[in-house]
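*Asks:* 3D model of this:
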Amino acid sequence: MEIFKNIGITAITSVVSIVVLFLLTKLMGSKQVSQMTAFDYIVGITIGSVAAELATDLEEPTQPLTALIIYGFAAFGISVLTSKSIRARGAVTGKPLILLEDGVIFRENLKKARLDLNEFLTYTRMSGYFDLSQVQTAVLEHNGVVSFLPKEPYRPATPSDMDLKPKQSHVQMPFVIDGKLLPKNIAQAGKEEAWVRRMLLKQGYRDERAVFLALWDGDSKLTAFPMDRTALSS
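*Replies:* The predicted structure is shown next:
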């Protein structure tokens, strides 16, 4: 019976640790998932380790739970502080480092960033610059990503360069997902379900059940993807 009791306690503490981790992640914000600073990285590893201990500590689960909550609120407090204080932000998240500017590679900044030349050249190639002379500025961001500003002759052409005025695009909104209309999205867009069905019919769909996904472009176009190859009417 003792083994079943331990299994039950482990299952409960595991669920509790998952719930607490989820709540703390929501509390600390999406930055904990992406664009992590060194502080975020350290806290994330520590919280994961404490959560694992919480799931397996059958004697005193309250101790790792308390530590987990303290770490979570500490991370939240630091994030609030860095959002309000520029000085604190610089101390915690760090400052960008210019690695290259106008044909000059800054050796001291490479040393500060713990980057050697081979690593730096790898970053340039990964960003599509195989000729370093095409780069005007390279900056190491606080999250470890290297940003590149190309020289004017090597940057992509834009419509304004060619004196063009293209129509502004909009984020596509789903009107049909998995064969079902989305009434809230349709109403929010100022459209009617009958309009959606007419647009689908023009594309060969007899009803929305044959559509896996339909996206509205913000104007008058509805792009539909069939549920399967035989979804289109003959």
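*Asks:* going forward, measure contacts between C-alpha atoms and count neighbours the same way
*Replies:* OK.
*Asks:* Which of the three states applies to the residue nearest the centre of the chain?
*Replies:* By CA atoms, centre = their mean, the chain has its centre lying nearest to residue 34, at 5.7 Å. State at residue 34, reduced to three classes by DSSP: H, G, I helix; E, B strand; the rest coil: coil.
*Asks:* For it, give its distance to residue 40.
*Replies:* To residue 40, residue 34 is 10 Å away according to CA to CA, to the nearest Å.
*Asks:* Equivalent analysis for residue 117, please.
*Replies:* Taken as CA to CA, the span from residue 117 to residue 40 is 27 Å.
*Asks:* neighbour count winner among these two?
*Replies:* Legend: neighbour count by other CA atoms under 10 Å for residue 117 and residue 40, higher for residue 40 (22 against 12).
*Asks:* Following up with a second sequence; could you model it the same way so I can compare the two?
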Amino acid sequence: MDIFGIDITEWIWKSVIIVIAGTVLLRVAGRKSISQMTLAQTVIMIGIGSLLIQPLAGENIWSTLFVGSMLVITLIVVEYGQLKINSIEKLITGSSKILIEDGKLNLDNLRSVRLTVDQLETQLRLNKIANINDVKWATIEPNGQLGFQLKEQAKNSTKEDIQTLKVELQQVKQLLTQMVPAQASTVSYSTNQANYSNNSPIESLNKQLNDVKKQIQKLQNPKPNDLFEEVDKESHVKPPPEHLQ
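*Replies:* Next up is the predicted model:
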């Protein structure tokens, strides 16, 4: 069937073959999303995408599919080599780099990966991290994704943590309620020393009660959002080096 000198039938069957073959090739190549791909995978996927459109431009469809298959086979061989030989993996994939260590920026690594402090802070905010000092480790992975680990004191409390503290607080209150009447019934002028010894556990419980209250307040009241305040004020709380601004 020709329309305006174009063989529509040929275009239809070529399009069907391209879709089927492309799906099979990409399925064999792997299931990773674009953000999870290594450099080699990205290059080969771009190559396959460019090749698959060639038959519609008049190129031979079978030679195109053959070249696409060779690209996928090459990718499989490279990935197998990465599994078996660490040096190949490091050469092709690269290695992770530390960007933040114990709340301090690693300026040399930031420069080597060409990442500015603003870009790093953007990733921190997207991960709901408000203060660089709260970060124990931050790394950039070979696929470009950033990984974070918070310090113990900066980790978010769970409902279980708060509930446990509330239970402990209730237990302390009950102990105080039980001890105070007993203390009052034994108070006398001639037993001052005994009263002192009875006051010691009460003072200890009061201290424990205050500590639990402070822990609950600390868990329920987050630290100031320094990185989020920077966005509102349009300025850095702590100015970064000029070459990384």
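*Asks:* For the two chains, what TM-score is obtained?
*Replies:* With the length set by TM-score structural alignment, normalised by the length of the first structure, the two chains reach a TM-score of 0.62; 163 aligned residues with a CA RMSD of 2.4 Å.
*Asks:* if we can go back for a sec, quick one: contacts for the residue nearest to the centre of the first structure?
*Replies:* Counting by CA atoms under 8 Å, 6 or more residues apart in numbering, residue 34 of the first structure touches no other residue.
*Asks:* repeat that with 10 Å
*Replies:* 40, 143 (CA atoms under 10 Å, 6 or more residues apart in numbering).
*Asks:* longest helix anywhere in the second structure?
*Replies:* helix 192-220 (DSSP state H).
*Asks:* repeat for the first structure
*Replies:* From DSSP H, the single longest helix across the first structure is helix 2-28.
*Asks:* Determine the set of other helices and strands touching it.
*Replies:* Counting contacts by 3 or more CA pairs under 10 Å, 6 or more residues apart in numbering; DSSP states H and E, helix 2-28 of the first structure packs against helix 38-56, helix 62-84.
*Asks:* list the buried ones in the helix or strand just after the last one?
*Replies:* Translated: helix 62-84 of the first structure. Using DSSP states H and E, the helix or strand that follows helix 62-84 of the first structure in sequence is helix 86-93. Neighbour counts using 16 or more other CA atoms under 10 Å place 89, 92-93 of helix 86-93 of the first structure among the buried residues.
*Asks:* mean distance, helix 86-93 of the first structure to its aligned residues in the second structure?
*Replies:* Superposed on the second structure, helix 86-93 of the first structure shows a mean distance of 1.3 Å to its aligned residues (mean CA distance after the TM-score superposition for the first structure).
*Asks:* give the contact list for residue 37 of the first structure.
*Replies:* For residue 37 of the first structure, the contacting residues are 31, 43, 92-94, 141-144, by CA under 10 Å, 6+ apart.
*Asks:* for stretch 62-77 of the first structure, which positions count as buried?
*Replies:* 64-65, 67-69, 71-72, 75-76.
*Asks:* what helix or strand is the nearest residue in space to residue 101 of the second structure that is not next to it in sequence on?
*Replies:* Distance criterion CA to CA, 6 or more residues apart in numbering; nearest residue to residue 101 of the second structure, sequence neighbours excluded, is residue 137 at 4.9 Å. Element membership of residue 137 of the second structure [criterion: DSSP H and E] is strand 135-140.
*Asks:* Can you report how many residues neighbour residue 47 of the first structure?
*Replies:* 21.
*Asks:* Now do the contacts for it.
*Replies:* Neighbouring residues of residue 47 of the first structure by CA under 10 Å, 6+ apart: 21, 24, 41, 53, 64, 67-72.
*Asks:* cool, residue 145 of the first structure as well?
*Replies:* 35, 96, 123, 139.
*Asks:* Tell me the spacing between it and residue 212 of the first structure.
*Replies:* 37 Å.
*Asks:* Residue 64 of the first structure is in contact with residue 50, isn't it?
*Replies:* Yes - the criterion here is CA atoms under 10 Å, and residue 64 of the first structure meets it with residue 50 at 5.8 Å.
*Asks:* Identify the contacts common to those two.
*Replies:* residue 17.
*Asks:* related to what we said a few turns ago, ok, of the buried residues of stretch 62-77 of the first structure, which one's closest to residue 13 of the first structure?
*Replies:* Taking CA to CA as the measure, residue 13 of the first structure lies nearest residue 65 of these, at 9.4 Å.
*Asks:* To which residue of the second structure is the closest one aligned?
*Replies:* Matched by TM-score structural alignment, residue 65 of the first structure corresponds to residue 65 in the second structure.
*Asks:* Isn't that match up against residue 51?
*Replies:* Yes - in this structure, residue 65 of the second structure is within contact of residue 51 by CA under 10 Å, at 7.9 Å.
*Asks:* who touches residue 8 of the first structure in this structure?
*Replies:* By CA under 10 Å, 6+ apart, the residues touching residue 8 of the first structure are 2, 14.
*Asks:* How much space separates it from residue 15 of the first structure?
*Replies:* The value you get for residue 8 of the first structure to residue 15 of the first structure, if CA to CA is used, is 11 Å.
*Asks:* distance of the closest residue to residue 216 of the first structure other than its chain neighbours from residue 211 of the first structure?
*Replies:* Using CA to CA, 6+ apart and skipping residues adjacent in sequence, the residue nearest residue 216 of the first structure is residue 222, 4.6 Å away. Distance of residue 222 of the first structure to residue 211 of the first structure, computed by CA to CA: 12 Å.
*Asks:* Please name the residues that touch the nearest residue to residue 53 of the first structure once chain neighbours are set aside.
*Replies:* Beyond its immediate neighbours in the sequence, the residue positioned closest to residue 53 of the first structure (CA to CA, 6+ apart) is residue 64, lying 6.5 Å away. Contacts for residue 64 of the first structure were tallied using CA under 10 Å, 6+ apart; they are 17, 47, 49-55, 57, 70.
*Asks:* can you name the two of these that are farthest apart?
*Replies:* So, these by CA to CA: farthest apart are 57 and 70, at 17.8 Å.
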